[in-house]
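J.: Below are the sequence and a predicted model for it; my questions follow.
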Amino acid sequence: MEGPGSTPYVPALDGLRGVAVAAVLAFHGGFGWATGGFLGVSTFFTLSGFLITTVLLVEHDQHGRVGLRRFWSRRFRRLLPASLLCLAGVVVFGATVATAGQLAHLRVQVLAALADVANWQLIVSGTSYADLFAAPSPTQHFWSLAIEEQFYLLYPVAMIGLFAVARRTGDVRRTVAVGLGLAVAGSLLATALLQGAAVDRIYYGTDTRSAELTLGALLAVALHRRHLDGAGRRLAGSLGLAALAVTVVAWSRVDLADAWLYRGGLTAFALVSAALVAGAVHPGTAVSQALAWEPLRRLGLISYGVYLFHWPIFLWLTPERTGLGTGPLFVLRVLVTVGAAVASYALLERPVRARRVLAGREALVLAPAAALVVVVGAVVVTVPGRDAEPTFEEAQALVEAGDFTDAPVADLAATPPPADLAAAGRPEIALYGDSTALRLGLGFGGWVQASGLARGEGGVNELGCGLLPDDHFTRFRYDGEADAPDTCASVDEAWAADIAATDPDIALLVVGPWEVADWRDEDTGEWVHLGQPAVDDLVRRELDEAVDILSAGGAVVYLLTSPLIRIGTQDGVPPAFERPASDPSRMARFNAVLAEVADARPGEAAVVDLAGYLRSTPGGEMDPTLRPDGIHLTWDAATAISTDWLGPEILRRYLADRGPVATTAPATAATGSSPTTGP
């Protein structure tokens, strides 16, 4: 059923492939009517299990055995050539248009895709903080191909074992069915045991998704050497037609965030797909005739290439690069994808499968050579340059270690600081906040060391944690919906401990981007945001509490205003649509609440207008060279801002608030203290 050959060719099954890949394309096109299009992958799983099992059963009937070498060779010739071509394209994507965030992990992602373990790489790597602001990986879609390849590797071996048992029992159908039934039960058990884990573990896991393939295999066993006539064929056709209707509804109504999917729902949908396959495989039924429609059949023939090439093409052809709206852009993306898939099918895939090229030992030489070229390319394009921006994790390590030797501004001490600032007496400065504080701390820490006008041993920044979340708000909606990091619950204690340990003279608080997100009220289940009285009051209380903690040792607390943010910006290119948290009125309200708290606590807290300073620069508040992701300063920008304005401004404000102290000559960069922010 993979085509004319050892098993009968069923056009409707290619048509089903075409429908399934069309659903995936619509889902990735971002259409609201295709929120469940990702289930097209589940349909592929079930269809693959059915087809592969049919091939194995027919081979066992004809030869009394399964030839592993022949089986794996067919899979190799069917899947590897286009996969290598796609990964070569991904390397070119990385060398030309990939964002810094995409390049950061591209090497390991390409290697994982080559090794058919992309799904496990996604599980092991998890979602880093940077992923919240990064463009998707061009190899993201290889997770499903990895699951299928792992299935193709292990499943025929398991079937050989079941066939061996069947020789003793004398009943092939029952023996294989029992074995496959146990495999489905094991997959469901794995899903049950993983309840409470991250849903990505269930979604990407081979163990949890294998039931969808195995149910297709069970269908193949049930239908093998059985020819339904009359009532049986009508029943299969009716079930298939009903399954097609359910599938279309699911593709349009189900959402990836629906909890039931991860509680056995994906396996339940595989039952629907199995019914659809059962109807399609019987010519003459209504569902078989519908799916055998020639355009669908032809799309199904190239569905593997369409799936492979569509994702990097979709990432390449963005609204920003094309200037097109959703509908016209989708048409362009699909046309380019289909063109690439047709070319691959005609010039590469079909000739290799038919052994017109790469016959015999040629394949043994050229396939590894092609894979090596892809690997070398992935390594070369991901070698970081000297001026590469550190990741969040690297930035945190640099700040904790006080290592600013690679600061983009070569010599921060080249411009002597104003002499009057020495009267501040080298105060101890500590910086507290979220990831924006961390990025600012890279530059501010360098200024502290180079100027010798201040010291900085303390500070705490926690990725993903500002004043919110708290016990009442733990789930946010920013660029997607997620739970706040568990570490946020202990931020207050970490700040208090750091204040007690380092006793700074000045505490800088840098927050804002998390406070303007949508937050779910755990009592009502409603989504709320800054600008609503209840949230305004909560943020005001959290700011008051922060000032209490940071001023406990006598430090003066400077509250830095937050500039506007633009979520979804990639390498300075604005997003195709604005997220609610980017609404300027929300950040304006946050800064207003900030000022209210400072005004109510004279002598303890004061506002330092970072947002106003950025507005005064030539590129303005949203200058993409300062904040390429629309939120975080680059190291270069943080260094320039700290040197030109923020560091001296803090000391001037401190002198005005506390008065001059007896001073000695400022320390030089060589003897200056270490970082302004800590772990």
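T.: Sure, I can see it. The structure displayed is predicted, hence computed values, not measured ones.
J.: CA atoms for contacts and neighbours, from now on please.
T.: OK.
J.: where along the chain do the strands fall?
T.: Assigned by DSSP state E, the strands in the chain fall at 429-433, 459-461, 475-477, 481-483, 506-510, 518-520, 527-528, 556-560, 605-608.
J.: Tabulate the ones you listed in a markdown table, adding columns for distance to Phe93 and mean neighbour count.
T.: Shown next, in a markdown table, are the strands of the chain (distance: least, Cα to Cα, whole Å; neighbours: other Cα atoms under 10 Å):
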| stretch | distance to Phe93 | mean neighbour count |
| --- | --- | --- |
| strand 429-433 | 36 | 28 |
| strand 459-461 | 34 | 27 |
| strand 475-477 | 30 | 21 |
| strand 481-483 | 28 | 13 |
| strand 506-510 | 36 | 25 |
| strand 518-520 | 34 | 23 |
| strand 527-528 | 38 | 17 |
| strand 556-560 | 39 | 25 |
| strand 605-608 | 42 | 22 |
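J.: For Leu244, see how far away Val287 is.
T.: From Val287 over to Leu244 the distance is 7 Å, taken as Cα to Cα, to the nearest Å.
J.: structure B:
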Amino acid sequence: MRTLRDTFDPRANSFDVLRLLFAGTVAVSHGLVLHTGWQPRWGASTLGDFGLDGFFILSGFLVTRSYLNLASLPRFAWHRFLRIMPGFWVCLLVIALVAAPAAALLRGLPAGTPFTGEPSAIRYVLANAGLLIVQYDIAGILVDRPRELSFNGALWTLFFEAFCYTVVAALGVLGVLRRRRWVVAGIVAVLAVLTALQEAGLPVWVNERVLRLLFVFLLGSLAHLYADRIPMRGSIAAAAAAVFLGSVAVFHDYRVLGAAPLAYLIAWSGTCFPWPWSMRADFSYGVYIYHWPLFQLLGLTGLAAAPSPLFVLVGLVLVVVPAALSWYLIEKPALSRKHSALPDRIAGWTARAGRRAVVRRSRRAGPGPAPAGTSRGGRSAARPNR
């Protein structure tokens, strides 16, 4: 029986298409919310939740693989930094310098309002630059909008994505990913139990977002760690689809029984299609980070009166432009620096600084106490026999 390890080819798989599909799903969900205040919902989960969970499952699989292949914490951190931060920082600048002034003009306000009002566009960039989004509006431009007041309500997930990267790094440093993969299985089991307890209405004292996103992310990690034991068959995929749909229909939180089947369906879809489509240009990140501000701007135009399908379709078509620019001008050039010697130099400098600190502490402490029965010079302090 072929396993996930047998079917996964890093150069020929459909994961790129799945990422773009999940980004599009989130965009459709947010487009509906910003246009009508409504989106499809099943229990506690929305259409966008399924897309986001799919993103995190794929990320867990690929990021765990990345750590194991790189075998270097500094290089792993460097790769993760290049994948998220350059595109994110430019997105903040685009919102502050382009989207916010455009929104002000569409509202009949001066173009300089984002920089003269409070909270300002400059503060928006600086306050959010650390990846944790703490400011959503700019200068009150969207304050009386009937829908979401945020200029980019999709960016909050990136902080949790980075948190999951940190968890993988910690597990890697502790040797869990290579030698004790059962620990990851145990963590996933605990998160599954907590999800079930939460479904039952019992307090779990865990942040809901952390529980949800770490659970699905580590399911992806687990899929990579146990790829040699996971069979890939169409009949199992069909059964997984049935369990997933049943969990969506029965439970308030579909993840109680549906998260693991969803992870299997994603792994099977990404590796078992007979014609894998690996895309040369990865627009998924750009679609994800730019669709919200684009829909907000469209909502300030005459298109706001259009039917929701047309509104969302126009937004999906237009978002290809900033997504392509983000990929070709920011993300791809940044990723071309993955093999830079900088992280190795930083690691070497840190190691040398640590050794120098140890030497300085030992010198300040001075020589230790002389062993019993000896003098400082090392000679015996005992009186000779007479």
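T.: Received the coordinates, thanks. Not measured: the values here are computed from a predicted model.
J.: for the aligned partner of Ala334 of the second structure in the first structure, what are its contacts?
T.: In the first structure, Ala334 of the second structure lines up with Val352, judged by TM-score structural alignment. By Cα atoms under 8 Å, 6 or more residues apart in numbering, the contact set of Val352 of the first structure is 77-78, 81, 358-359.
J.: Buried subset of these, written for ChimeraX?
T.: Of the contacts of Val352 of the first structure, the buried ones can be selected in ChimeraX as follows, counting by 16 or more other Cα atoms under 10 Å:
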select :77,78,81,358
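J.: Aligned to Leu84 of the first structure, what sits in the second structure?
T.: Per TM-score structural alignment, Leu84 of the first structure is aligned with Trp89.
J.: I'd guessed its match sits against Ala129; true?
T.: Yes. In this structure, Trp89 of the second structure is within contact of Ala129 by Cα atoms under 8 Å, at 6.5 Å.
J.: Can you give me every residue that contacts the counterpart of Gln296 of the second structure in the first structure?
T.: Under the alignment defined by TM-score structural alignment, Gln296 of the second structure is paired with Leu315 of the first structure. Residues near Leu315 of the first structure by Cα under 8 Å, 6+ apart: 136, 138.
J.: Now with 10 Å, please.
T.: Residues near Leu315 of the first structure by Cα atoms under 10 Å, 6 or more residues apart in numbering: 28, 93, 97-98, 135-138, 333.
J.: Can you tell me which of the residues you listed are classed as buried?
T.: Listed as buried from these are 28, 93, 98, 135-138, 333; burial here means 16+ other Cα under 10 Å.
J.: Out of those residues, which comes closest to Ile549 of the first structure?
T.: Ala135 (36.9 Å; Cα to Cα).
J.: The most centrally placed residue in the second structure: what's its closest spatial neighbour, skipping adjacent residues?
T.: Note on the second structure: the residue nearest the mean C-alpha position is Glu161, at 2.3 Å, using Cα atoms, centre = their mean. Leaving out its chain neighbours, the residue that sits closest to Glu161 of the second structure by Cα to Cα, 6 or more residues apart in numbering is Phe56, at 7.5 Å.
J.: before we move on, what about Gln135 of the second structure?
T.: Nearest one to Gln135 of the second structure, counting by Cα to Cα, 6+ apart, is Tyr124 at 5.9 Å.
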